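S.K.: build me a model from this:
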Amino acid sequence: MRADCASCFGLCCVALPFARSPDFAADKAAGEPCTNLGTDFRCGIHGDLREQGFPGCTVFDCFGAGQKVSQITFGGKDWRKAPGTTGRMFAVFPVMRQLHELLRYLTEALSMPQARPLHGDLRRALDATERLTHQSPEALADLDVAAVRHDVGALLQRASELVRATVPGPRGKRGNRGNRGDRRGADLIGARLDGADLRGADLRGTLLIAARLRRADLRGADLLGADLRDTDLRGADLTGSLFLTQPQVTAARGDAATRLPAGLDRPAHWR
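M.R.: Below you'll find the model as predicted:
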């Protein structure tokens, strides 16, 4: 579930739209190649995206959907040499990206010992989702991906609850998270939460844009879908946090004292 840009036809640079903003230096319509995309499907400013005004590109991850669509769904036929594939390929890519994101979450859930009672269901959901990714372009384009996300999301929520129930709360009492427990979907944009004890908290889909979480304790917190753009995580402890992805980390601000879960890289722009 890691992007292999060398095996992709630059799909994220063509299929997806973006608007001029602090994240993107120019407007681009869906299906229109980015002006920085080369004939080899590589980005001409990849090493200087932030300096050139494209930080939004640095936080995008297709979770391996790009190479799946390019090499498997369309059998290695690129949209430049086979223009008849263009519309279908660009329609399938966002669907595949969502399916691969779900595969990433399910794989993580299967690695959680506390979720063992659900491992059978999680394995079946993983296999079923993987089968969906091998459908024809037409079937993928027509897929009700929202329904798939709903079903998988409910299973991931159950796994999260099993894990978070074992996270020590205040004064070391397990399962006692007080009013920290459920902030799911809350609007915490710009909130000052320096040093907050958020161990085992449900922060799914929470808006934490530009929030201050310096030295906050986020061990075991569920961060699936949380918006961490410009979130100040300097000195924060995210060890063992659930469903945190590299794009979320890259979108945030941190430093050498920020502790991340295993498997996630410290962004180069963190100071």
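S.K.: hey, let's count contacts and neighbours off CA atoms from now on
M.R.: Noted.
S.K.: tell me the contacts of residue 41?
M.R.: Applying Cα atoms under 8 Å, 6 or more residues apart in numbering to residue 41 gives the contacts 8-10.
S.K.: now those in a markdown table, with distance to residue 263 and neighbour count?
M.R.: Conversion of the contacts of residue 41 to a markdown table gives the following (distance: Cα to Cα, whole Å; neighbours: other Cα atoms under 10 Å):
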| residue | distance to residue 263 | neighbour count |
| --- | --- | --- |
| 8 | 23 | 21 |
| 9 | 26 | 23 |
| 10 | 25 | 24 |
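S.K.: name the nearest of these relative to residue 239.
M.R.: Of all the contacts of residue 41, the one sitting nearest residue 239 is residue 8; the distance, using Cα to Cα, is 32.4 Å.
S.K.: surely the closest one touches residue 70?
M.R.: Yes: the criterion here is Cα atoms under 8 Å, and residue 8 meets it with residue 70 at 5.5 Å.
S.K.: the structure of the following sequence is requested for comparison with the preceding one:
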Amino acid sequence: MVELADLRADCTNCFALCCVALRFDASADFAFDKPAGTPCRHLTGDLRCGVHADLRVCGFSGCAVYDCQGAGQKVSQVTLRGRDWRADPETAAELLDVYPVVRQLHEILAHLVEARQITQDPGVRTEVGDLLAHVNGLTYLGADELRLVDVPAERTQAGQLLARVSEAARRPLPSRSQRNGDLVGADLREADLRRADLRGAYLIAADLRRADLRGADLLGADLRDADVRGADLTVCLFVTQAQLHSARGDAGTRLSPQHRRPAHWVAGAP
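M.R.: The predicted structure is shown next:
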């Protein structure tokens, strides 16, 4: 049975796939361009990041918030069977195709594991369990089969089930809904957002200081630079560690036990 602990990155068992397979463009999140399949110039000989301790200072906040959710070690040790891409050109070609697929499947798995914990309906729990087993099985396919996985279809099926779980968990549903809403820079200080539908909402640089977000659905919400100092996020639905890393919080931000307080959050009251 898949647990959240199985969906946490273990860089010691990964061949630095995120530093090789993914592309990024020079922006506020990345200091320079890097094509997919090209090792980052900061990748060291022992497959570690040479600027990991100073990612934000060096202009790599995008790397600082990135979380493979365990896909890196899965592809390295299962799909690629422990083969190092540096010594095997065929492996290097495979990881470009399969790593993004497994990464997205692991994100779906994490949400399904949470849905299994949330739902009180035995029938829905069975549906979640069946889909969880199906998606998990996909992550163990060989490289050729993984290339054929229809990730958007898998995401759509999971999304529909997660929506049902969310609606049941948030009853009575509040009248306020900002699904896919534009809340960039919005002043939401001390706002009552309990059980609100904030799926896919753009909360970039929003002021959420001391806001009450208990029970809010944050699946896919963009929290980059959102100020959550003093906010209550203890029972938010489908919020990821990467989302928290992209936000700005402090010691007063309340989190659920399964989430870790990002190291860059400043201690002290807002």
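S.K.: work out the TM-score between the chains.
M.R.: In this superposition the chains share a TM-score of 0.94, using TM-score structural alignment, normalised by the length of structure 2; 260 aligned residues with a Cα RMSD of 1.1 Å.
S.K.: ok, back up a step: among the contacts of residue 41 of structure 1, which recur in structure 2?
M.R.: Retained in structure 2: 9-10, out of the contacts of residue 41 of structure 1 (criterion both residues aligned by TM-score structural alignment, their matches' Cα atoms under 8 Å).
S.K.: just the contacts of residue 41 of structure 1: which are in helices?
M.R.: In this view, the contacts of residue 41 of structure 1 have no member that belongs to helices under DSSP state H.
S.K.: all the helices of structure 2, in order from the start?
M.R.: Using DSSP H, the helices of structure 2 run over 61-65, 71-74, 89-118, 122-138, 143-146, 151-169, 241-246.
S.K.: in structure 1, what stretch matches the longest one?
M.R.: Under TM-score structural alignment, the alignment places helix 89-118 of structure 2 onto residues 83-112 of structure 1.
S.K.: for that stretch, buried residues please.
M.R.: 86, 89-106, 109-110, 112 (16 or more other Cα atoms under 10 Å).
S.K.: swap in stretch 13-22 of structure 2?
M.R.: For stretch 13-22 of structure 2, using 16+ other Cα under 10 Å, the buried residues are 14-22.
S.K.: again with stretch 55-70 of structure 1
M.R.: 55-59, 61-70.
S.K.: re earlier: out of the helices of structure 2, the one nearest residue 216 of structure 2 is which?
M.R.: Nearest to residue 216 of structure 2, of all the helices of structure 2, is helix 151-169, at 8.9 Å by Cα to Cα.
S.K.: residues in structure 1 aligned with the closest one?
M.R.: So helix 151-169 of structure 2 sits over residues 145-163 in structure 1, by TM-score structural alignment.
S.K.: can you pull out the residues in contact with that stretch?
M.R.: Under the contact criterion Cα under 8 Å, 6+ apart, stretch 145-163 of structure 1 has outside partners 95, 98-99, 102, 105-106, 109, 112, 114-115, 118, 121-122, 125, 220, 222, 242.
S.K.: circling back to that earlier point, could you dump the helices of structure 2 to CSV with distance to residue 41 of structure 2?
M.R.: Below are the helices of structure 2 laid out as CSV (distance: least, Cα to Cα, whole Å):
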stretch, distance to residue 41 of structure 2
helix 61-65, 13
helix 71-74, 19
helix 89-118, 17
helix 122-138, 32
helix 143-146, 27
helix 151-169, 30
helix 241-246, 23
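S.K.: show me the contacts for residue 250 of structure 1.
M.R.: Counting by Cα under 8 Å, 6+ apart, residue 250 of structure 1 makes contact with 58-59, 266-267.
S.K.: before we move on, back to that, mean per-residue distance, the match of helix 151-169 of structure 2 versus structure 2.
M.R.: For stretch 145-163 of structure 1, the mean deviation from structure 2 after alignment is 0.5 Å (mean Cα distance after the TM-score superposition for structure 1).
S.K.: surely residue 192 of structure 1 is in contact with residue 208?
M.R.: No: Residue 192 of structure 1 is beyond contact range of residue 208, at 10.0 Å (criterion: Cα under 8 Å).
S.K.: so between these two, which is more surrounded?
M.R.: residue 208 (24 against 14; other Cα atoms under 10 Å).
S.K.: tell me how far the aligned residue in structure 2 for the more buried one lies from residue 212 of structure 2.
M.R.: Alignment note (TM-score structural alignment): residue 208 of structure 1 maps to residue 203 of structure 2. Per Cα to Cα, to the nearest Å, residue 203 of structure 2 is found 15 Å from residue 212 of structure 2.
S.K.: next: residue 108 of structure 2.
M.R.: According to Cα to Cα, residue 108 of structure 2 and residue 212 of structure 2 sit 26 Å apart.
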